[in-house]
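S.K.: task: produce atomic coordinates for the following.
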Amino acid sequence: MPVDMRTYLGHVELINPITTAAGCAASGSELSQFFDLGRIGALTTRSITMAPRAGRPTPRMAETPSGMLNAIGLQGPGVDAFLERELPWLDQRGVKTVVSIAGGTVAEYTALARRLTDAPGVSAVEVNLSCPNIEDRGRVFARDGAASAEVIASVRSVMRYDVPVVAKLSPDVMDIVSVARACVDAGADALSMINNPLGMSIDTEAMRPSLAAVTGGLSGPAIRPLAVRCVWQVHAALPSVPVIGMGGVLTGRDAFELILAGACVVAVGTALFHDPYACLRILRELEELLAARGFHRLADAVGLAHRPPGAATRHRTDLEESSL
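M.R.: Here you go, the predicted structure:
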């Protein structure tokens, strides 16, 4: 019997739990050369800004053991071009689209949300909180619960009620649970974690930092244990809140680990740079793994690792008896 892979992001139903991570599939057209985007649960766009941005100077990517550093700088065409060309392209193909937004002030996030609220084809809005607040000496919003909550409350106040608002959290905090709770209390319908932790490497030949920006976001398998820890802690504290888990997902087993920790949706990011078919492969591997473990529904695996020892065995026995 095939596994029911459906899941929900707020009230939005997804055919399966696999999505792309923001910034790793641009706005979809490049990835669509390899497979039908409608075969994955959703596509998450790069972070959209009010004005076009050229990004940071090169070099802005560097390979590291089990991962990579990037300091792209939110390169993109701006919201006008996104609404004119990229979002309609996705909408015409029926792709569930999570639009990531980024800003330097609360007012900028609010203006972006207002532009999106009446735009057709927006399935959810992911608020990238790992941006410097230019009104607070450049402190990153995601590192402060109150600042994050202010952004989320403002976005939620102008966004259509039927469009879930997702707060994207950074692991570079003392207590990710307190930031998550502040965002949910402010109106976030779901949480996305983790954004890239900050890292750095030095080119030992040039004897200079590898990136022009010196530091950058670390992604890839090296950060997966960090992602699992964050998802676990937040799901334990807020078990009813949907979580998009991400960070170093290369295989279906990696996705399953985040699901057991509490994620109901899993985003694939860095893997796409060397395997454009990674989303479909990971989805297939995940479904096969769930079937082999005796699951009939993906939903039954979400957060299962939090249950008492033996719960998974009892769960499989119940499934077997119910199928008789």
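
S.K.: hey, let's count contacts and neighbours off CA atoms from now on
M.R.: OK.

S.K.: now the helices for the stretch 1-150 of the chain?
M.R.: Under the criterion DSSP state H, counting those that start in this stretch, the stretch 1-150 of the chain carries helices at the ranges 79-81, 87-92, 106-116, 145-158.

S.K.: the first one: how far from the chain's middle?
M.R.: The one in question is helix 79-81. 22 Å (Cα atoms, centre = their mean, to the nearest Å).

S.K.: go through it and flag the buried ones.
M.R.: Residues of helix 79-81 classed as buried: residue 79 (neighbour count, 16 or more other Cα atoms under 10 Å).

S.K.: ditto for stretch 19-36
M.R.: Buried positions in stretch 19-36, judged by neighbour count with 16+ other Cα under 10 Å: 19-28, 31.

S.K.: nearest residue to residue 104 in space, please, no chain neighbours.
M.R.: Excluding its sequence neighbours, the residue lying closest to residue 104 (Cα to Cα, 6 or more residues apart in numbering) is residue 133, at 5.0 Å.

S.K.: relative to residue 283, how far out is the one you found?
M.R.: Distance from residue 133 to residue 283, counting by Cα to Cα, to the nearest Å: 37 Å.

S.K.: contact partners for residue 44?
M.R.: 19-22, 25, 27, 97-100 (Cα atoms under 8 Å, 6 or more residues apart in numbering).

S.K.: and this one, so I can compare the two:
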Amino acid sequence: MTNLNVKFGNIDFKNPLVMASGTFGFGKEYNEIYDIQKLGGISSKGLTLNKRDGNSGMRVCETPSGMMNSVGLENPGVQGFIDNELQFFKDLDLVRIANVGGGTLDDYIKGVQLLNDQPIDMIELNISCPNVKAGGMAFGIKNEVAREVVREVRSVTNLPLVIKLSPNAEDIIGMAQVCEEEGANGVSLVNTFKAMAIDIHKRKPVFENVYAGLSGPAIKPIALRMVHEVCKNISIPVMGMGGITTAQDAIEFIMAGSTCIQVGTANFINPKIGLEIIDGIEAFMLKEGIKSLDEIRGIL
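M.R.: Coordinates of the predicted model:
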């Protein structure tokens, strides 16, 4: 018999597959297609303290082996999530993760505080958001800026805290180590890569914000390398992501050291990809005589 259960810190997942923030909403729409409770977990659509309408203009652009997005964190706000989405979210038999972003340190703190007494299992802190008080540079670029955010958020919540890292960080290993030092229970990586597309006929950038986030299979080899490096240099668990579209991809990230894996862009290609990846991991384990994912995690 195979066992797909994994333990991320003190949290038990029925399997390692988590749906990445921003690609699965709060699960309602996908639950009309299949029973999403077969998943290990869901990371909610990114929540900010106040409701956001997102960016105007083009929001998604297909690229070779991937896609770019400039959605702009459109979301109902933390209180809107609590009032209108949490009832469905809380009743799911899987690990419920609230993804939280912010434009200021105060936004992060107040947003997390609102979630403290809510029926969620974990907070995933997205530090890729631009710091509006520091000229727009993301909180997750410089280690000491990230340190302050993690320290302050850690001080106001007892919920398990996972920090979502940007691949655009100046030092991804150092960034992960800072998160561990400041009390994070885990890290997730990688978020999208900063990228650009140009409309040659209009002679201007495709996106109004000029730059956008690149995701999908194109980033997988780089994401896999970053996850491997981070796993070798911290002792807290890792959720690996970046271009995972098959069970083989997922297994590679687990072999690189990931405890859980997150799937994002692939949901737009195949809404049932989560089930296929779970079944594929189980089939691989049966074929190879692997009883637990602990046997292959971090073997490289």
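
S.K.: TM-score of the superposition?
M.R.: Here the superposed chains carry a TM-score of 0.97, computed using TM-score structural alignment, normalised by the length of the second structure; 300 aligned residues with a Cα RMSD of 1.1 Å.

S.K.: that older thread, ok, the buried residues of stretch 19-36 of the first structure vs residue 213 of the first structure, which is closest?
M.R.: Comparing those against residue 213 of the first structure with Cα to Cα places residue 23 closest, at 17.8 Å.

S.K.: and the closest residue in space to that closest one that isn't next to it in sequence, what does it touch?
M.R.: Excluding the flanking residues, the one nearest residue 23 of the first structure by Cα to Cα, 6+ apart is residue 46, at 3.9 Å. With contacts defined as Cα under 8 Å, 6+ apart, residue 46 of the first structure is in contact with 22-27, 74, 76, 99-101.

S.K.: could you rerun that using 6 Å?
M.R.: Residue 46 of the first structure makes contact with 22-23, 26, according to Cα atoms under 6 Å, 6 or more residues apart in numbering.

S.K.: before we move on, the earlier item: which one's more surrounded, residue 133 and residue 283 of the first structure?
M.R.: The neighbour count for residue 133 of the first structure versus residue 283, taken as other Cα atoms under 10 Å, is higher for residue 283 (24 against 18).

S.K.: residue contacts, the residue in the second structure that that one lines up against?
M.R.: Using TM-score structural alignment, the partner of residue 283 of the first structure in the second structure is residue 278. By Cα under 6 Å, 6+ apart, the contact list for residue 278 of the second structure is empty.

S.K.: kindly report the same for the one 3 residues further on.
M.R.: Residues in contact with residue 281 of the second structure (Cα under 6 Å, 6+ apart) are residue 247.

S.K.: deepest of the helices of the stretch 1-150 of the first structure, which one?
M.R.: helix 145-158 (a mean of 21; mean count of other Cα atoms under 10 Å).

S.K.: residue range in the second structure corresponding to the following helix or strand past that one, please.
M.R.: Per DSSP states H and E, the first helix or strand lying C-terminal to helix 145-158 of the first structure is strand 165-168. Aligning strand 165-168 of the first structure against the second structure (TM-score structural alignment) gives residues 161-164.

S.K.: contacts for the matching stretch, please.
M.R.: 123-126, 184-189.

S.K.: go again with 7 Å.
M.R.: Contacts to stretch 161-164 of the second structure, defined as Cα atoms under 7 Å, 6 or more residues apart in numbering, come from residues 122-127, 184-189.

S.K.: okay if I get the residues you listed as a markdown table plus distance to residue 110 of the second structure?
M.R.: Formatted as a markdown table, the contacts of stretch 161-164 of the second structure follow (distance: Cα to Cα, whole Å):
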| residue | distance to residue 110 of the second structure |
| --- | --- |
| 122 | 16 |
| 123 | 13 |
| 124 | 15 |
| 125 | 13 |
| 126 | 14 |
| 127 | 15 |
| 184 | 18 |
| 185 | 20 |
| 186 | 21 |
| 187 | 21 |
| 188 | 22 |
| 189 | 24 |
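
S.K.: identify, from the residues you listed, the entry nearest to residue 62 of the second structure.
M.R.: Closest approach to residue 62 of the second structure among the contacts of stretch 161-164 of the second structure (Cα to Cα): residue 189, at 21.9 Å.

S.K.: what's the burial count for the closest one?
M.R.: Residue 189 of the second structure has 25 nearby residues by other Cα under 10 Å.

S.K.: and the corresponding residue of the first structure for it, what is it in contact with?
M.R.: Matched across to the first structure, residue 189 of the second structure falls on residue 193, judged by TM-score structural alignment. For residue 193 of the first structure, the contact set (Cα under 7 Å, 6+ apart) comprises 168-170, 227, 231, 244-246.

S.K.: residue 158 of the first structure now?
M.R.: Listed by Cα under 7 Å, 6+ apart, the contact set of residue 158 of the first structure reads 113-114.

S.K.: repeat that for 10 Å
M.R.: Shown in contact with residue 158 of the first structure (Cα atoms under 10 Å, 6 or more residues apart in numbering): 110-117.

S.K.: any idea how far residue 148 of the second structure is from residue 161 of the second structure?
M.R.: Counting by Cα to Cα - residue 148 of the second structure and residue 161 of the second structure are separated by 14 Å.

S.K.: residue 109 of the second structure too?
M.R.: 13 Å.

S.K.: pull up the overlap in contacts between those two.
M.R.: Common neighbours of residue 109 of the second structure and residue 161, using Cα under 10 Å, 6+ apart, are 150, 153-154.
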